[in-house]
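Colleague: Provided below for reference: sequence and predicted model.
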Amino acid sequence: MSARLRILGIETSCDETAASVVLRDENGRGEILGDVVLSQLEEHSVYGGVVPEIAARAHVEALDMLVEEALLRAGVTLSDVDAIAATSGPGLIGGLLVGLMTGKAMARASGKPLYAVNHLEGHALTARLTDGLAFPYLMLLVSGGHTQLILVKDVGVYERWGTTIDDALGEAFDKTAKLLGLPYPGGPAVERAAKSGNPDRFSFPRPLVGEARLDFSFSGLKTAVRQAAQSIAPVTEQDIADICASFQNAISRTLKDRIGRGLARFKGEFAGSVEHPALVVAGGVAANQTLRATLQELCDRNGFRFIAPPLQLCTDNAAMIAWAGAERMAAGLPADDLDVAPRSRWPLDADAKALIGFGKRGAKA
């Protein structure tokens, strides 16, 4: 049994400014006391994607007010919280600087410990906040910047089983939408168009399907979408709907193979030792209902629990950052020094091999 903890979380890794206060009780159960998210969608939609400089400036303008509002909704003051958790990476460096520097200043002024949290760890541990899930479990992270299958073994202990070798799934959705003239953000736009489309009209490739490795690839699928659109140009609304439906169908069939192999590996490694195996899905693309249905069916067939956190906790939010800080504090992991630096690249599994390059800022995935 651990102590009762209240943590203030800050999230500014991309284009959402967020602050939250989360409670972790003596038995490890979680409760969101106050949560505020400010989207920058309008600021970026005209550009068809996130503009880092605009995002950083918007964080500067809004973060103080959001922290104040989160504390107000939680009914606490800064002196009442036990620690401050701020996203330290991966993400856009300008935004990370805003959030982490704010967290440092508040920690210094209040004398509270600071936890510099990996954004991906926030996603990885969210199911423990919402569902009280026990270790170990599998997590599929699907977002604009990441597509990974991760074994979550304990707080701070993660093993990457698969990752994209080129584009992330969210990136493939956004670029497909842009190619077809659909609005930003691309994921919801493609999903809406697909509802009236024929998923069997176009036979798009399913990269890496059949291979034993658990990695993903979406670059070829994106290219096939472009070629299909060019071959029937000018496209009608029905053409766009059919392309989107066929695109989603190819992704669903790809995930059935890739994740199905992951579930089989989990059962092989933990045979008899995990009574109720679980697959957690996280990240912005996890909001796609077609993909959720595919994963639910796959888990039902393989005897896994399928856990998809509420939609507001799948996309970027500060509750998951606060919770990750609470989990680290409860586990006795050390707080960070105030000279900790933000990291635009920060793999959750530090031992995993970089598959798509390694530069001055670290491994790309």
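Modeller: Cool, got the structure. Remember, it's a predicted structure, so these values are computed and weren't measured experimentally.

Colleague: contacts and neighbour counts: CA atoms only from here.
Modeller: OK.

Colleague: spatially speaking, which residue is in the middle of this structure?
Modeller: Among the residues of the chain, the one closest to the centroid is residue 283, at 2.9 Å (CA atoms, centre = their mean).

Colleague: Surely it touches residue 311?
Modeller: No: contact criterion CA atoms under 8 Å: residue 283 and residue 311 do not qualify, at 9.2 Å.

Colleague: Could you name every residue contacting both of these two?
Modeller: The contact sets of residue 283 and residue 311 do not overlap (CA atoms under 8 Å, 6 or more residues apart in numbering).

Colleague: now the strands for the stretch 51-200 of the chain?
Modeller: For the stretch 51-200 of the chain, applying DSSP state E, counting those that start in this stretch gives strands covering 83-89, 114-118, 137-142, 147-154, 157-163.

Colleague: in the first one, what's buried?
Modeller: I take that to be strand 83-89. 83, 84, 85, 86, 87, 88, 89 (16 or more other CA atoms under 10 Å).

Colleague: Looking at those, spot the one nearest residue 9.
Modeller: Of all the buried residues of strand 83-89, the one with the least separation from residue 9 (CA to CA) is residue 85, at 4.7 Å.

Colleague: okay, pairing it with this:
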Amino acid sequence: MNPSQTVLGLETSCDETAAAVVRRAPDGTVEVLSSVVASQIAEHAPFGGVVPEIAARAHVESIDAIAERALAEAGLGYGELTGVAATAGPGLVGGVMVGLSFGKAVALARGLPLVAVNHLEGHAVSARLAADIPYPFLLLLVSGGHCQLLSVEGVGACRRLGSTIDDAAGEAFDKIAKTMGLPYPGGPALERLAEGGDAERFALPRMLLGRKDCDFSFSGLKTAAARLAEGLSTDDERRDLAASVQAAIARQLAERSDRAMQLYAREQEGRNLRFVVAGGVAANGAVRQRLMEVAAERGFSFSAPPLRYCTDNAAMIALSGAERLALGMADPLNAPARPRWPLDAAAAAAHPTHVAGRKGAKA
């Protein structure tokens, strides 16, 4: 039987400095002993989005105190850890380097194994922080930077079924909110504005209708919504546009998830029909409700992380590290920070949705 793992997790891939301590028992039971997240919303709000240099400096200033607080809330010291896990990508590489370097220092000083975690793998396991969700399962990973459908077959074993060919759903939420003059962060602000709005008032484009795959596209929706926003003059119109945008994004996520469910069910021969949605957009109530309906229609169970684990956090990183350590998987201290790191590297290379740059294939 695998030994118990008590892991310090570190997350600095974007604009949250986070640390957590998670214990994974030999039987796979998970206990979150602490989860601390320091947001940088105030620092980035004047710019309407995340500024990488500001984010990296903020991580440097706070990572030590955040890690100490996570250990204090867990009632543990560094000597009681069995490992340390840190996000190693993908993300803003300046921020990734901060958390990864801190994790390497802890591992070196305390003689602990290091796990360099793929941030997307953290999201993939995030629902397992609060529920018993066995592998395999179908995952919709939907956030500000990523939008993918994946067959998650085990620890670190993800197969891509579909991905966005341009913007992510969360990015579309944020950018449309910005064109409407809503404050940063835009996604939650747009969801609040959409309450009580008429989602049928504005006709918005439905992208990739001629394709039968599971890929997404949100750039056309973003452009159409921006043009409509320019002509709005009343609060009711703004509310209706927000509701229409939210419904359009939820509809596309549901349509592609429905296709993936049909494909996945055939592959699984009707067994293990579990559907998990994770990432920041999973916190959107309208999106979550629509996906729950599709899962029920297709005979899938539906799971999503608690809201506190939908957005970036270190508990998911710690759990990913603990699962890997339980299988004897660890990384050397020269593990690199990676701005790009696809979960399914073979699919990214064979069927890229974006032209690879000098930093490698996009996720």
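Modeller: Looks like it arrived, so ask away. Because the structure is predicted, anything quoted here is derived from the model rather than measured.

Colleague: ok, now which ones touch residue 300 of the first structure?
Modeller: Counting by CA under 8 Å, 6+ apart, residue 300 of the first structure has contacts residue 306.

Colleague: sorry, that was for residue 213 of the second structure
Modeller: Contacts of residue 213 of the second structure (CA under 8 Å, 6+ apart): 162, 256, 259.

Colleague: cutoff 7 Å now
Modeller: Shown in contact with residue 213 of the second structure (CA atoms under 7 Å, 6 or more residues apart in numbering): no residues.

Colleague: Quickly find the element holding it.
Modeller: Under DSSP states H and E, no helix or strand contains residue 213 of the second structure.

Colleague: What's the match for it in the first structure?
Modeller: Matched by TM-score structural alignment, residue 213 of the second structure corresponds to residue 213 in the first structure.

Colleague: For residue 280 of the first structure, see how far away its match is.
Modeller: 20 Å (CA to CA, to the nearest Å).

Colleague: before we move on, the earlier item: pretty sure the residue nearest to the centre of the first structure sits against residue 145.
Modeller: No: at 9.4 Å, residue 283 of the first structure and residue 145 do not qualify as touching, with contact defined as CA atoms under 7 Å.

Colleague: tell me, what's touching these two both at once?
Modeller: The contact sets of residue 283 of the first structure and residue 145 do not overlap (CA under 7 Å, 6+ apart).

Colleague: still on that earlier bit, let me have the strands of the stretch 51-200 of the first structure in a markdown table, adding distance to residue 131 of the first structure as columns.
Modeller: A markdown table is the format used below for those (distance: least, CA to CA, whole Å):
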| stretch | distance to residue 131 of the first structure |
| --- | --- |
| strand 83-89 | 21 |
| strand 114-118 | 21 |
| strand 137-142 | 12 |
| strand 147-154 | 15 |
| strand 157-163 | 19 |
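
Colleague: how much does the longest helix seen in the second structure stray from the first structure?
Modeller: Identified as the longest helix of the second structure according to DSSP state H is helix 235-268. Compared with the first structure after fitting, helix 235-268 of the second structure deviates on average by 1.1 Å (mean CA distance after the TM-score superposition for the first structure).

Colleague: Give the aligned range of that helix in the first structure.
Modeller: Counting by TM-score structural alignment, helix 235-268 of the second structure sits on residues 237-270 of the first structure.

Colleague: swap in stretch 311-324 of the second structure?
Modeller: Going by TM-score structural alignment: stretch 311-324 of the second structure matches residues 315-328.

Colleague: Centre of the chain to the matching stretch, how far?
Modeller: 12 Å (CA atoms, centre = their mean, to the nearest Å).

Colleague: And for stretch 175-184 of the second structure?
Modeller: Distance, centroid of stretch 175-184 of the second structure to centroid of chain: 21 Å (CA atoms, centre = their mean).

Colleague: And stretch 352-361 of the first structure, by the same measure?
Modeller: With CA atoms, centre = their mean, you get 19 Å for stretch 352-361 of the first structure.

Colleague: just stretch 203-215 of the first structure next, same as before
Modeller: 22 Å.

Colleague: What distance do you get for residue 150 of the first structure to residue 75 of the first structure?
Modeller: Distance, residue 150 of the first structure to residue 75 of the first structure, by CA to CA: 36 Å.

Colleague: Residue 299 of the second structure: what's its closest spatial neighbour, skipping adjacent residues?
Modeller: Sequence neighbours aside, residue 273 is the residue nearest to residue 299 of the second structure in space, at 7.1 Å (criterion: CA to CA, 6 or more residues apart in numbering).

Colleague: wait, is residue 339 of the second structure part of a helix?
Modeller: No: assigned with DSSP: H, G, I helix; E, B strand; the rest coil, residue 339 of the second structure falls outside any helix and is coil.

Colleague: Quick one: neighbours of the residue nearest to residue 299 of the second structure, just the number.
Modeller: Residues near residue 273 of the second structure, counting by other CA atoms under 10 Å, number 19.

Colleague: how near is it to residue 107 of the second structure?
Modeller: Distance, residue 273 of the second structure to residue 107 of the second structure, using CA to CA: 39 Å.

Colleague: Could you do residue 92 of the second structure as well?
Modeller: From residue 92 of the second structure over to residue 107 of the second structure (counting by CA to CA), the distance is 23 Å.

Colleague: Then residue 269 of the second structure?
Modeller: 44 Å.

Colleague: which outside residues touch stretch 272-283 of the second structure?
Modeller: Contacts of stretch 272-283 of the second structure with the rest of the structure, by CA under 7 Å, 6+ apart, involve 123-124, 136-144, 170, 265, 288, 295, 300-305, 307, 310-311.

Colleague: cool, stretch 249-262 of the second structure as well?
Modeller: The contact list for stretch 249-262 of the second structure, computed with CA under 7 Å, 6+ apart, reads 161, 169, 214, 215, 286, 287, 290, 291, 294.

Colleague: Recalculate using a threshold of 6 Å.
Modeller: Residues outside stretch 249-262 of the second structure that contact it (CA atoms under 6 Å, 6 or more residues apart in numbering) are 214, 287, 291.

Colleague: In those residues, which residue is surrounded by the most others?
Modeller: Of those, with other CA under 10 Å as the count, residue 291 tops at 25 neighbours.

Colleague: Once you drop chain neighbours, what's closest to the residue mapped onto residue 40 of the first structure from the second structure?
Modeller: If you follow residue 40 of the first structure across to the second structure using TM-score structural alignment, you land on residue 40. In space, and not counting its chain neighbours, residue 40 of the second structure is closest to residue 15: 5.6 Å by CA to CA, 6+ apart.
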